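J.: below is the structure, and that's it, no one-letter string:
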């Protein structure tokens, strides 16, 4: 009899694994709509959709293992990270999905409100928030949209040896900033950015990637705390903010 593994669970969604099947349960079916459509048109490997009966989406497990985890040293080779960069380039070079991504105004408003919350609740020292906000503002500028994954954290990329076997969790996909995907992939793994860019190509803006590291960390902390995660764990979002200084 297969055991049920709780992969992730919080107030918005839960993912369970039973053998080689992942069951994703999401209260917001618009996110699932995006995920299913994005996987159908993405030019890189994605999980096979086995069936969908709202609010449950069943996906086949990908071969291989996650490229890494935030807060843990990477055990993947440089060649594997380079392969991940090449896969991101393939995605970004694909035709745009037909739905829009987040606007600059939305991103700027979120940055403002989250920094205000961090300071009002004494979550982080004022100088740490202020300095990282200055860095983060570099990311809030016009960009040429690409087919972006939107949540390309390192745990969402699966590899086997030096080959990318697939990418999971497409619910935030849409037209977005290429540098955000690259920053998400390398968050907490800045020492591997050069390997990723070796596969991605030369037209990456390092200042903007660095800005997205700050912005993603600043805007994630409240959500993480409210959903039972600890952004101050070693190597995670708070350490990323400190490393930016």
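T.: Great, that's in hand. Treat the numbers as computed from the prediction; the structure is a model and nothing was measured. Numbers count the residues shown, from 1 in each chain.

J.: please count neighbours and contacts with C-alpha atoms only from this point.
T.: Noted.

J.: right, and residue 43 touches residue 94 too?
T.: Yes. Look at residue 43 against residue 94 with Cα atoms under 8 Å: they come within range, at 6.8 Å.

J.: what helices or strands is the lengthiest helix in the chain leaning on?
T.: What stands out as the longest helix in the chain, according to DSSP state H, is helix 206-226. Judged by 3 or more Cα pairs under 8 Å, 6 or more residues apart in numbering; DSSP states H and E, the packing partners of helix 206-226 are helix 104-120, helix 126-136, helix 178-186, helix 237-243.

J.: before we go on, here's another structure to hold up against the first:
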């Protein structure tokens, strides 16, 4: 009998694995519908949707293994990282989806960033100079961009490879029009050594300073949320180390 494995769980959603089936339980039915709609449109490999009911989506496991994990060295080859970059480029070249961006405006992002920086310093979570430096770096991400079809949460664990081939990209609930460099930044967060491979596979000039700015912005914004939801942003190689690497 297959065991039930909790892949991730917090107050908003949980993902369970039973054999070769993943069950995604989400408090927001709109996220489930968005995920199914996105997977039907994108020109990259995605999991097979087995069924969905209110609050639950069942998908098949994809072949291969995740490109890596935040805080751990990636065993994937440079060619696999380049293949991930090429897959992202195909996504970004696709027609925009027929729904508005699920992300925040530049003004909202700036306000959230200011609030989180103040909270981190006021509560002694991070040193003031570390926060100030990364707030300065993050500024480069707060600029207008031409929207493309983005994944929206392209963590390294959401890209699966088999050898040098991308076999599937999972977790599309945040997909929509967005900044191409945000996707590239989230994929390479904590794995700066593979940024060159990803950009080579992506196949066009990108602004590396903006990608690094997104690393700082993203990390500053999520430290509090991660701590409140049972994750450790201070673990080796994770968000706080990403912030320290900008000093």
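T.: Looks like it arrived, so ask away. Everything numeric in this text was worked out from a predicted model, so none of it was measured.

J.: what does stretch 234-245 of the first structure contact?
T.: When contacts are defined by Cα atoms under 8 Å, 6 or more residues apart in numbering, stretch 234-245 of the first structure is touched by residues 70-72, 128, 131-132, 187-188, 210, 213-214, 217-218, 220-221, 231-233.

J.: can you check stretch 202-215 of the second structure too?
T.: With Cα under 8 Å, 6+ apart, stretch 202-215 of the second structure has contacts from 82, 84-89, 137-141, 181-182, 184-186, 189, 199, 242-243.

J.: just the buried ones among the residues you listed, please.
T.: 82, 84-89, 137-141, 181-182, 184-186, 189, 199, 242-243 (16 or more other Cα atoms under 10 Å).

J.: tell me the SS of the residue nearest the centre of the first structure?
T.: With distances taken as Cα atoms, centre = their mean, residue 151 lies nearest the centre of the first structure, 2.6 Å away. Following DSSP: H, G, I helix; E, B strand; the rest coil, we place residue 151 of the first structure in the coil state.

J.: just checking, it touches residue 168?
T.: No. In this structure, residue 151 of the first structure is not within contact of residue 168 by Cα under 8 Å, at 9.4 Å.

J.: map residue 196 of the first structure onto the second structure.
T.: For residue 196 of the first structure, the aligned position in the second structure is residue 198, judged by TM-score structural alignment.

J.: quick one: the helix or strand harbouring that match to the first structure mean distance?
T.: Assigned by DSSP states H and E, residue 198 of the second structure belongs to helix 195-202. Superposed on the first structure, helix 195-202 of the second structure shows a mean distance to its aligned partners of 0.5 Å (mean Cα distance after the TM-score superposition for the first structure).

J.: how about residue 118 of the first structure, what's its match in the second structure?
T.: Aligning on TM-score structural alignment places residue 118 of the first structure opposite residue 120 in the second structure.

J.: please list all residues in contact with that match.
T.: Contacts of residue 120 of the second structure (Cα under 8 Å, 6+ apart): 126, 131, 224.

J.: next, format the residues you listed as a markdown table and append distance to residue 34 of the second structure and neighbour count.
T.: Formatted as a markdown table, those follow (distance: Cα to Cα, whole Å; neighbours: other Cα atoms under 10 Å):
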| residue | distance to residue 34 of the second structure | neighbour count |
| --- | --- | --- |
| 126 | 36 | 17 |
| 131 | 34 | 22 |
| 224 | 26 | 17 |
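
J.: follow-up on the earlier one: distance-wise, check the match of residue 196 of the first structure relative to residue 185 of the second structure.
T.: Distance of residue 198 of the second structure to residue 185 of the second structure, given as Cα to Cα, to the nearest Å: 10 Å.

J.: what do you get for residue 149 of the second structure?
T.: According to Cα to Cα, residue 149 of the second structure and residue 185 of the second structure sit 15 Å apart.

J.: one more: residue 94 of the second structure?
T.: 19 Å.

J.: alignment lookup: residue 142 of the second structure to the first structure.
T.: Match for residue 142 of the second structure (TM-score structural alignment): residue 140.

J.: its match touches residue 106, doesn't it?
T.: No. Using Cα under 8 Å, residue 140 of the first structure is not in contact with residue 106; the gap is 10.0 Å.

J.: give me the more crowded residue out of those two.
T.: Using other Cα atoms under 10 Å as the criterion, residue 140 of the first structure and residue 106 rank with residue 140 on top: 18 against 11.

J.: who's in contact with the more buried one?
T.: Counted by Cα under 8 Å, 6+ apart, residue 140 of the first structure has contacts 104, 107, 108.

J.: if I look at it, how far off is residue 236 of the first structure?
T.: Counting by Cα to Cα, the gap from residue 140 of the first structure to residue 236 of the first structure is 23 Å.
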